[in-house]
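[1] Below are the sequence and a predicted model; questions follow.
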Amino acid sequence: MRIASVNLNGIRAARRRGLEGWMERRDCDVITAQEVRCTVADLPEDAFGGYHAVYEPGSIPGRNGVAVLTRRPPVAVRTWGAEVLRRAPGEGHTSLVPADDPGPLARGISRYAPEGRYLEVDLDAAQGPVTVASLYLPKGGLPAELQVAARMREAPDGGARYQRKMHFLDAFARHLARARTAARRRGREFLLTGDLNIAHSRQDVAAWRRNQRSEGFLPEERQWLDDQLSPRTLVDVVRRLHPEADGPYSWWSWLGQAYARDAGWRIDYQLATPALARAAVSAEVDREHDGVRLSDHAPVVVDYAL
């Protein structure tokens, strides 16, 4: 089973750059997407190709939005209470429908429920006993004591974006433990995919020395991710298959020569329960399709021998 995760940075822009051709060439069984950034009404009818699509657009026009595309209809869909678009291949309807009951939300998560940041589906039996989740984690910012206006592209905010991200991380850790446990009770493996906006180790940032005081590579962010991973809970699938590699990076700035020099960050992940992680046989990052970048992120593609 081939599963890809990609931050699209806008599905309409990604389609202009060749998303449809990439989807056809890669022939994935499951694709998870983040930053779809499109209202349901503005989605092209063929936006999701020949897949069954579940899309949680969120309530902020032009921002966020997560989706899961599957070959067969999922047997369950869960959000943090938001409605979703469910579209079969060839259908063009644009009405939102309730997702399945997620049960009580973890403490702190309801604050982010309308933002289009999280969606999970249970694959049907023909695809495998797996729950697949798509996450777009907030980018965050710097704590107040590290903010120097002359060195920042955005205006100093007194650490507000940093505090918001840390609150999200605290709440999401509780949710993640619940989701993984709930999947096990259903007899399923669990796979968290998406843009986590955190680089875990020095191998995951090309210029790690210079970025030790940058958002996304702060010690407390890296520690949070470290706390989610263990041989008994969740395994970083790409790192398991590429233990000694720098990268493979999945995000590069549009500015300067970052992409040409491969001066990137690895912030897009597939984190799997141990048995599923052991089934992973290959992992690649598709830097470009037909010589064109689909987004400032690149798809992370993993083959699982299920």
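    It's in.
[2] all contacts plus neighbour counts: C-alpha atoms, from now on.
    OK.
[3] Who are the contact partners of residue 67?
    Residue 67 makes contact with 32-34, 36, 53-56, 119, 134 under the criterion CA atoms under 8 Å, 6 or more residues apart in numbering.
[4] dropping in the other structure now:
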Amino acid sequence: MLRVATLNINGIRASHRRGFGDWLATRGCDVVALQEVRCPLGALPAGAFGDHHVVYEPGQVPGRNGVAVLTREAPAAVRTWDADVLVRAPDEDHLHTVPAPDEVPLARGLSRHAHEGRYVEVDLDLPGTPLTVASLYLPKGGLPAHLQVPARMREKPDGGARYERKMRFLAAFARQLTRSRRAAAGRGREFVLLGDLNVAHTRQDVAVAAWRRAQTSEGFLPEERAWMEDLVSPRTLVDVVRSVHPDVAGPYSWWSWLGRAYERDAGWRIDYHLATPRLARTAVSAVVDRDHRGVRLSDHSPVVVDYDV
């Protein structure tokens, strides 16, 4: 059995204070993908990644982004978007990074994001199921200009700049994802993309009470949902959690800190396992760890899938 989790940790230092280290030590995960680690190498908490091997791409934007993959087994290879990464075994304490090999050329439009700490992938030589695991933090984006009403916005209107930036990223990343998936297949590996995609796919993926309002919110715009629709397919990548829970609302993985969204379970499902069909068919359970010992680790919760491989 292979237990795999993904979590937007929303700052590893804050999450450690809430109990992330204890969750990691007791949950029994073989692979954990993290997003928004948001920590320079020298400020990582002691024992930040427990007894796992870690591949961490911190990016070069202070206080922002940062993605990691934690594994029980040492990774056989590491790839990222033209950036250096921290590769460290559990018994090591070095802070230096190593350059990632340039095996899969970047798709047009992604080079401008290479320094942001949004993507890293590793190869694992699992018996019988060689696997490539990727961790992605996709930009949140914003509203197109025609939907921006200052009185209804917490952020200053930007004329659609954040929206346009996200849409360009989505188009470029879709091309890159196809390349990465096919490259994994060429190496004889299954592939799974884990992460915070900042897009809810269907009506089941947002709280019922918020569904109509969500259609004019970033993350659930028709064009974002159409992009997600093109991304998943029974022949390319399968939304594993939805395949295990085909007819339920959620299970949600993100709740606003505001109001009583968490208590009312008024959440969104924006954290995914997207796996190649053969791997997806082995999923036997998919759960969201809403809290750990009564404490939320982040505004997101871990999405944990057991694969019978």
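    Right, received. Where do you want to start? Keep in mind it's a predicted model, so treat the numbers as computed, not measured.
[5] so which of the contacts of residue 67 of structure 1 comes closest to residue 264 of structure 1?
    For the contacts of residue 67 of structure 1, the closest approach to residue 264 of structure 1 (CA to CA) belongs to residue 34, at 18.6 Å.
[6] Spit out the contact partners of that closest one.
    Neighbours of residue 34 of structure 1 in contact, by CA under 8 Å, 6+ apart: 6-9, 64-67, 117, 134-136, 194-195.
[7] Regarding the residue nearest to residue 117 of structure 2 when sequence neighbours are not counted, what is its secondary structure?
    In space, and not counting its chain neighbours, residue 117 of structure 2 is closest to residue 59: 3.6 Å by CA to CA, 6 or more residues apart in numbering. Assigned by DSSP: H, G, I helix; E, B strand; the rest coil, the conformation of residue 59 of structure 2 is coil.
[8] Residue 239 of structure 1 too?
    Per three-state DSSP, residue 239 of structure 1 ends up helix.
[9] Could you do residue 162 of structure 2 as well?
    Assignment for residue 162 of structure 2 (three-state DSSP): helix.
[10] measure the residue nearest the centre of structure 2 to residue 35 of structure 2 for me?
    Centroid-nearest residue in structure 2: residue 195, 1.1 Å away (criterion: CA atoms, centre = their mean). Applying CA to CA, to the nearest Å, the value for residue 195 of structure 2 to residue 35 of structure 2 is 7 Å.
[11] which residues in the stretch 151-300 of structure 2 form strands?
    Assignment of strands within the stretch 151-300 of structure 2 using DSSP state E, counting those that start in this stretch yields the ranges 190-196, 238-239, 271-275, 283-288.
[12] against structure 1, where does stretch 290-305 of structure 2 fall?
    The aligned range for stretch 290-305 of structure 2 in structure 1 is 287-302, by TM-score structural alignment.
[13] Show residues contacting the matching stretch.
    By CA under 8 Å, 6+ apart, stretch 287-302 of structure 1 touches 2-9, 13-15, 17-19, 21-22, 238, 250-254, 268-270, 280-286.
[14] Same question for stretch 4-24 of structure 2.
    Counting by CA under 8 Å, 6+ apart, 29-39, 44-45, 47-50, 194-196, 271-273, 292, 295-307 sit against stretch 4-24 of structure 2.
[15] same deal with stretch 176-196 of structure 1?
    Under CA under 8 Å, 6+ apart, the answer for stretch 176-196 of structure 1 is 5-7, 32-34, 106, 129-138, 267-273, 275-276.
[16] which among these end up buried?
    5-7, 32-34, 106, 129-138, 267-273, 276 (16 or more other CA atoms under 10 Å).
[17] give the contact list for residue 115 of structure 1.
    Neighbours of residue 115 of structure 1 in contact, by CA under 8 Å, 6+ apart: 57-60, 64-65.
[18] With neighbour count and distance to residue 85 of structure 1 added, can I get these in a markdown table?
    What follows is these, written out as a markdown table (neighbours: other CA atoms under 10 Å; distance: CA to CA, whole Å):
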| residue | neighbour count | distance to residue 85 of structure 1 |
| --- | --- | --- |
| 57 | 30 | 8 |
| 58 | 25 | 11 |
| 59 | 15 | 13 |
| 60 | 14 | 16 |
| 64 | 26 | 15 |
| 65 | 32 | 11 |
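[19] measure the residue nearest to residue 117 of structure 2 to residue 130 of structure 2 for me?
    The spacing between residue 59 of structure 2 and residue 130 of structure 2, counted by CA to CA, is 28 Å.
[20] Find the nearest non-adjacent residue to residue 41 of structure 1, please.
    Distances taken as CA to CA, 6+ apart place residue 94 nearest to residue 41 of structure 1, at 6.0 Å, with adjacent residues excluded.
[21] Where does the one you found sit: helix, strand or coil?
    Residue 94 of structure 1 ends up coil, using three-state DSSP.
[22] That one and residue 80 of structure 1: what is the separation?
    When residue 94 of structure 1 is compared with residue 80 of structure 1 (using CA to CA), they lie 20 Å apart.
[23] about what we covered before: quick one: which of the contacts of residue 115 of structure 1 is nearest residue 151 of structure 1?
    residue 64 (26.6 Å).
[24] Surely that closest one and residue 116 touch.
    Yes: with contacts counted by CA atoms under 8 Å, residue 64 of structure 1 reaches residue 116, the gap being 5.7 Å.
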